[in-house]
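> Just a sequence and a predicted model for now, questions to come.
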Amino acid sequence: MTANDHYFTAQPASSEERRTLAVHLAGRDVEVETAGGVFSPDHVDLGTEVLLRTVPAAPATGDLLDLGSGWGPVALSLALESPEAQVWAVDVNERALDLVRRNAERLGLGNVRAVLPDEVPDDVAFAAIWSNPPIRVGKDALHALLLRWMPRLAPGAQAHLVVGKNLGADSLHRWLAEQLGDAADVERVASAKGFRVLRVTSR
């Protein structure tokens, strides 16, 4: 398996491939299912932990987006925090999306929709976006991803992105500010354990 294979695994994991993992999400201890072929299958990765510790409380209602969901730690946290909101878990990896659906059902969360990017209706505007974006897909693909989704923030809404400092967080900060221009403010709001948390506030 190459470094990028976990972004593109096509088939859901079989029952033999799935395994149970105990994690701490949204202030509670829960059990989830993971499998090889997805990002960080054995634990909540450090970048996601930094993101979840530093973001403000999720909006109680509206459409919330976890961009690049993996098996779902961010989407599940959003859904646990905001049971009246609609949480969209977006990924290109069908195995990851299947795990998100299984984990939402396991935790009794009926407000999670795990979908491919093109399955999100065009008229949905997001009250919040939380993301540990897939930096390793390459700069061009990452830039296209962010330019597709950041403009879909509702006016005044915020996105929070966690990016490794050694993976270009500061240059991405500058690039986002240039690309979004007057449409949004881009700030670094936290730095911990080698990661930056960037906040994009839609105007």
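Nice, I can see it. Because the structure is a prediction, the values reported are computed rather than measured.
> CA atoms for contacts and neighbours, from now on please.
Will do.
> The lengthiest strand in the chain packs against which elements?
The longest strand of the chain (DSSP state E) is strand 153-164. On a contact count with 3 or more C-alpha pairs under 8 Å, 6 or more residues apart in numbering; DSSP states H and E, strand 153-164 meets helix 46-54, strand 126-131, strand 195-202.
> Buried ones in the first one, by neighbour count?
Put plainly, it is helix 46-54. Leu46, Gly47, Thr48, Glu49, Val50, Leu51, Leu52, Thr54 (16 or more other C-alpha atoms under 10 Å).
> still on that earlier bit, how about the helices and strands packed on strand 153-164 in CSV, adding distance to Gly37?
Shown next, in CSV, are these (distance: least, C-alpha to C-alpha, whole Å):
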stretch, distance to Gly37
helix 46-54, 18
strand 126-131, 19
strand 195-202, 24
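> you'd agree Val92 is in a helix?
No. When DSSP: H, G, I helix; E, B strand; the rest coil is applied, Val92 is found to be coil, with no helix at that position.
> who's in contact with it?
Tyr7, Phe8, Gly68, Leu116, Pro117 (C-alpha atoms under 8 Å, 6 or more residues apart in numbering).
> out of the residues you listed, who has the most neighbours?
Among the contacts of Val92, Gly68 has the most neighbours (other C-alpha atoms under 10 Å), with 26 neighbours.
> How many neighbouring residues does the residue nearest to that residue when sequence neighbours are not counted have?
Closest residue to Gly68 apart from its sequence neighbours, by C-alpha to C-alpha, 6 or more residues apart in numbering: Asp91 at 4.8 Å. Asp91 has 23 neighbours, counted by other C-alpha under 10 Å.
> The structure to be compared is supplied as follows:
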Amino acid sequence: MNPSSPDGHYFSPEPSVASDPRVVDVLLDGVDLQLQSDAGVFSHGQLDEATRIFLDGVPSPPAHGNLLDLGCGYGPIALTLATWSPGARVYAIDVNERACDLTRDNARRAKLDNVHVSTPQQTPADVVFDAIYSNPPIRIGKQALHELLATWLQRLAPTGVCYLVVGKHLGADSIAKWLTSQGLRVDRLSSKQSYRVLEVRRTDREQI
């Protein structure tokens, strides 16, 4: 992938890089998935370390309600949530159409019919989320990242919770400080191999 080319980034809507399918094994507590990844989609050919640390460290998801995987890639977080909470509705969202297609196909092959895959524009505007999970796309830039998080945190239920994993070297402390400045409560759940798992909650019923 050519990082200097906008359509080579994993956060491009339609990456032009040639397809190179590779299978990724996701083996976690209660989870045994074989997922198809592809070039032009985040973490091609592997389960990246941040996501593994994240899934090993977050509390069990709600058994019911609406869960969101923000920036789903080929679907390791969304499909893990769907496996852990078969009674919940898991929304897997990505701007990358190739990523959405992969997640949709991976959910079908895994027989997880509680996964709803869409781009942000295709996601129903009235859905409120009981929990949000994300390995956010830090490389889109600080302003774009802040706008992304603010947009979706507005749709967090008043009693809901958001979990983020961010590398310390990629600005975890800066993001935590910014979230706090927006009137949110931010707690660090864990820190491992320079990655920090943050828990974010609304402190009142007002939108950000």
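Everything's here; your move. As the structure is a computational prediction, the values presented were derived from the model and not from experiment.
> What is the nearest of the contacts of Val92 of structure 1 to Arg95 of structure 1?
Arg95 of structure 1 lies nearest to Phe8 out of the contacts of Val92 of structure 1, by C-alpha to C-alpha, at 8.5 Å.
> how about the closest one, what's its match in structure 2?
Under the alignment (TM-score structural alignment), Phe8 of structure 1 pairs with Ser12 in structure 2.
> Next: Gln86 of structure 1.
Aligned partner of Gln86 of structure 1 by TM-score structural alignment: Arg89.
> now Gly168 of structure 1
For Gly168 of structure 1, the residue aligned by TM-score structural alignment is Gly171.
> can you check Ala96 of structure 1 too?
Match for Ala96 of structure 1 (TM-score structural alignment): Ala99.
> where's the residue nearest in space to the middle of structure 2 relative to Leu145 of structure 2, distance?
In structure 2, the residue lying closest to the centroid (C-alpha atoms, centre = their mean) is Ser134, at 3.1 Å. Counting by C-alpha to C-alpha, to the nearest Å, the separation of Ser134 of structure 2 from Leu145 of structure 2 is 12 Å.
> Likewise for Thr151 of structure 2?
From Thr151 of structure 2 to Leu145 of structure 2 the distance is 10 Å (C-alpha to C-alpha).
> Next: Asp38 of structure 2.
24 Å.
> Which one of those two is surrounded by more residues?
Asp38 (22 against 16).
> returning to what we had before: what angle do the longest strand of structure 1 and strand 126-131 make?
Inter-element angle recorded for strand 153-164 of structure 1 and strand 126-131: 10 degrees (by axes from the mean of the first three to the mean of the last three C-alpha atoms, to 10 degrees).
> Please spell out which residues along strand 153-164 of structure 1 are buried.
In strand 153-164 of structure 1, counting by 16+ other C-alpha under 10 Å, buried: Leu153, Ala154, Ala157, Gln158, Ala159, His160, Leu161, Val162, Val163, Gly164.
> all strands of structure 1, in order?
So, for structure 1 - with DSSP E - the strands run 19-25, 28-34, 63-67, 86-90, 112-115, 126-131, 153-164, 184-192, 195-202.
> got a markdown table for those strands, with distance to Glu105 of structure 1 too?
Shown next, in a markdown table, are the strands of structure 1 (distance: least, C-alpha to C-alpha, whole Å):
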| stretch | distance to Glu105 of structure 1 |
| --- | --- |
| strand 19-25 | 14 |
| strand 28-34 | 10 |
| strand 63-67 | 17 |
| strand 86-90 | 14 |
| strand 112-115 | 9 |
| strand 126-131 | 21 |
| strand 153-164 | 26 |
| strand 184-192 | 32 |
| strand 195-202 | 30 |
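> What separation is found between the N-terminal and C-terminal residues of stretch 112-122 of structure 2?
The first-to-last residue distance of stretch 112-122 of structure 2 comes to 20 Å (C-alpha to C-alpha).
> That stretch maps to which residues in structure 1?
Taking TM-score structural alignment, stretch 112-122 of structure 2 hits residues 109-119 over in structure 1.
> who's in contact with the matching stretch?
Against stretch 109-119 of structure 1 from outside (C-alpha under 8 Å, 6+ apart): 75-76, 79-80, 83-94, 97-98, 100-101, 104.
> Mind checking which of the residues you listed are buried?
Judged by 16+ other C-alpha under 10 Å, buried ones among the contacts of stretch 109-119 of structure 1: 75-76, 79-80, 85-94, 97-98, 100-101, 104.
> Val23 of structure 1 matches what in structure 2?
For Val23 of structure 1, the residue aligned by TM-score structural alignment is Val26.
> now swap in Ala192 of structure 1 and tell me
Under TM-score structural alignment, Ala192 of structure 1 pairs with Lys192 in structure 2.
> mind checking how far the nearest residue to its match once chain neighbours are set aside is from Val117 of structure 2?
Counting by C-alpha to C-alpha, 6+ apart, Ile53 is the residue found nearest to Lys192 of structure 2 once chain neighbours are left out, at 7.4 Å. In this view, Ile53 of structure 2 and Val117 of structure 2 are 24 Å apart by C-alpha to C-alpha.
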